[in-house]
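Trainee: Can you look at this prediction? I've put the sequence above it.
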Amino acid sequence: MRQTIRRLAFLCLAMVSLGAISMQSAQAAATDKFPMRPITIVVPYSAGGGTDTLARNLARVWQEHWGQPVVVINRTGADGIIGSEYVKNQPADGYTVLIQVNQALFYPYTVPSANLDILRDFQMVSKLQQNAMIFGVASNSPDKTFGDFIARCKKSSNPCSFGAATRHGEIMARQIGDLTGLSNMVVANYKGTSPMMVDALGGHISMGMPSLVVALPQVKGGEFRALATGATARLPELPDVPTLKEEGLNMSAMTWYGIMVRKGTPESVVNALSDAVRLASDDKKLRTSMETEGAIPVFSSPADFDADVHAEAAAVRPLLEKYLTPVGK
């Protein structure tokens, strides 16, 4: 009787073990064959913008590569928080991908009630591209160089104003103020680049801070004078314009666009997505679209992207704590 009970117990234990092994094998097979169903790329900003265009180009390449539908959806609102929260609440299986930009790093400071932390809640997959910020003035401004602008602002009895179209732009302006000792400055926050540029070209703000794709036509048309760029090296489109570092400021001002998935996504799935990004990096249509937008292609690895965002977060944290006021306060 005892032997029979022991045998039954042994058989039950063996069946449980085999079931667990089978389940693990099935899960491993599922991730090894990723993707086995449609992928969704969530854009937390409006359709037709730079983030949306990049996502749709990426979706086209992935769909051709995998033979699976890759759908782009726009879940907008709250400065990108609504779409990001949506992805955070999806399963950590890699089938829902988020595309985001720098300012997502600011959420714990700007909207702490959202309980959304990009570094804590997401696994970085790839920094796809980055766009340099251009710092310039209206063509009728007396400032011919970035140094001229800073010197004039320091002597002026009226504070100089920096036009910022995003929270990231605001922090870049604040960083310039700190590094140059420009205490008498204000940041004028705008809801978008277009109204900011209208005021910059009209001389209603001292300095405009558009992206390259917005600034370039105005520079070529003689309406906007670029004094410095936020790039790490001189831009081919503006070879005579120095970088902020050349102007003596130990900083860059680049807006990055990257993809990420919910934290806890299997490593094999992250690697599959990373491999698909590398494949996309060779797509001529995608690269042409980036160049048209004035972007610098990056297509980094998950490890490099993760290191970059952590370094950036550490660099801007003191500025965020000093200058950004949380929503509702």
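Mentor: Received, thanks.
Trainee: going forward, measure contacts between C-alpha atoms and count neighbours the same way
Mentor: Noted.
Trainee: so what's residue 280 up against?
Mentor: Applying Cα atoms under 8 Å, 6 or more residues apart in numbering, we find residue 280 in contact with 58, 61, 62, 286.
Trainee: Could you find the closest non-adjacent residue to residue 74?
Mentor: With sequence-adjacent residues excluded and distances taken as Cα to Cα, 6 or more residues apart in numbering, residue 74 is closest to residue 43, at 4.8 Å.
Trainee: Can you show me the helices along the protein?
Mentor: Remark: helices assigned in the chain by DSSP state H are 2-32, 50-66, 81-88, 107-110, 118-121, 146-155, 167-180, 193-201, 212-220, 267-280, 284-292, 302-323.
Trainee: Which one of those helices lies nearest to residue 139?
Mentor: helix 193-201 (7.6 Å; Cα to Cα).
Trainee: okay, pairing it with this:
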Amino acid sequence: MRFTRRAALAASITALACPALAQSDFPNRPIRVIVPSAPGGSLDILARLIARHLGERLGWQVPVENRSGGGGNIGFDAVAKARPDGYTVLIASEPLAVNPSLFRTLPFDPIRDFQPLTMIATLSQVLVVHPSVPARNFAEFVALARSGGPEINIGSAGTASPGHMAVAQLVHARVPLTHVPYRGGGPAVQDTVAGNIQGGIMTLPAALPFMQSGQVRALAVTSSRRSPFAPDVPAMAEALPDVVVDSWQALLLPAGVPAEVLRRLHTEITAVIRLPEVDEFLKRQAFEPAPGTPDELGALIRAEVPKWRRVVQETGLRLD
């Protein structure tokens, strides 16, 4: 009986120690990054950039998984329900804060179910049109849309994406447009280039190569100010002050991740973002690097949720 009690005590001590041992040994297997949109968009570009350099630093592969659909909700929910052990990371943008106002019921809460990790970068959304569209600038585009002519279809990276919210704000400002959601900015810009839709609102990094090649025409950015990467492209707010969408990209974890694991990931990932070659790549792709603390990211998301709730109420937008 004495041996049995000692064995039980030893087993209990080992069980208590295992989480600590696992944390100090973190990581001891691959870490996956979930992208809630299709390949080719800005989130996908960022995820693969960070995953490659993070894997080199940690000595483990960091595979990227695209879980598109549902306005990002499929990917968000996958991470919210993942084990909070640091081996599942979410890359996200505005839809994480927008969706609670667009969908009546969601299986996750953007504040309660996620642990903020760090901001990665900010960037501008840009309205581009196919060269066949008879509008050389944003003022002409607004006039064209208001003229009562043929329907103007504008694509975006998906339901609840920043581009979608910009279209909703334009419609609210009496600029008649039809929103066409895609599974990522890549497919949206490709269909614009092909002339299958008249234009699109997507991230500047996704559109920039096609702007530079002349395959699309940039008319305006949705950010509150002009982008330093496209200074000749005006902000929509210069003509329509209420049409503003500032975009951000960030990394989050499932809620409940141990503090030691959070610190390790934050240290390694912010080091990756600050690497000269990463900083150079981001700026070349029209991202503005903006690494920060988990608390700073948490404060941003807590501010974004009520902000987008007001926008949704004002525009009357609802998805279910």
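Mentor: On my side now, so go ahead. The shown structure was predicted, so the numbers you read here are calculated from the model rather than taken from an experiment.
Trainee: about what we covered before: in TSV, list the contacts of residue 280 of the first structure along with neighbour count and distance to residue 129 of the first structure.
Mentor: As requested, those are arranged in TSV below (neighbours: other Cα atoms under 10 Å; distance: Cα to Cα, whole Å):
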residue	neighbour count	distance to residue 129 of the first structure
58	21	12
61	21	16
62	20	17
286	20	11
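Trainee: Of the residues you listed, which is the nearest to residue 115 of the first structure?
Mentor: Proximity of these to residue 115 of the first structure (Cα to Cα) peaks at residue 58, which lies at 29.0 Å.
Trainee: which residues sit in contact with that closest one?
Mentor: Under the criterion of Cα under 8 Å, 6+ apart, the contact list for residue 58 of the first structure reads 280, 286.
Trainee: what do we get in the second structure for it?
Mentor: Alignment note (TM-score structural alignment): residue 58 of the first structure maps to residue 50 of the second structure.
Trainee: Distance of residue 132 of the first structure relative to residue 234 of the first structure?
Mentor: 10 Å (Cα to Cα, to the nearest Å).
Trainee: correction: residue 160 of the first structure
Mentor: The gap separating residue 160 of the first structure from residue 234 of the first structure is 26 Å, by Cα to Cα.
Trainee: more crowded one of those two?
Mentor: For residue 160 of the first structure versus residue 234, the count of surrounding residues by other Cα atoms under 10 Å is larger for residue 160: 20 against 17.
Trainee: Excluding covalently adjacent residues, which one is nearest to the more buried one?
Mentor: residue 185 (4.8 Å).
Trainee: what residue of the second structure matches up with the one you found?
Mentor: Using TM-score structural alignment, residue 185 of the first structure sits opposite residue 176 in the second structure.
Trainee: any idea how far its match is from residue 81 of the second structure?
Mentor: 39 Å.
Trainee: do residue 218 of the second structure as well
Mentor: The value you get for residue 218 of the second structure to residue 81 of the second structure, if Cα to Cα is used, is 40 Å.
Trainee: Of these two, which one has the most company?
Mentor: Ranked by neighbour count (other Cα under 10 Å), residue 218 of the second structure and residue 81 place residue 218 first, with 29 against 14.
Trainee: What's that one aligned with over in the first structure?
Mentor: Aligning on TM-score structural alignment places residue 218 of the second structure opposite residue 226 in the first structure.
Trainee: Could you verify my assumption that that match touches residue 134?
Mentor: Yes - assessed by Cα atoms under 8 Å, residue 226 of the first structure is found in contact with residue 134 at 6.6 Å.
Trainee: Can you pull the residues that touch both of those two?
Mentor: Taking Cα under 8 Å, 6+ apart as the contact rule, residue 226 of the first structure and residue 134 both touch residue 215.
Trainee: Spit out the contact partners of the match of residue 185 of the first structure.
Mentor: 145, 146, 152, 170.
Trainee: how much space between it and residue 246 of the second structure?
Mentor: For residue 176 of the second structure, the distance to residue 246 of the second structure - Cα to Cα - is 22 Å.
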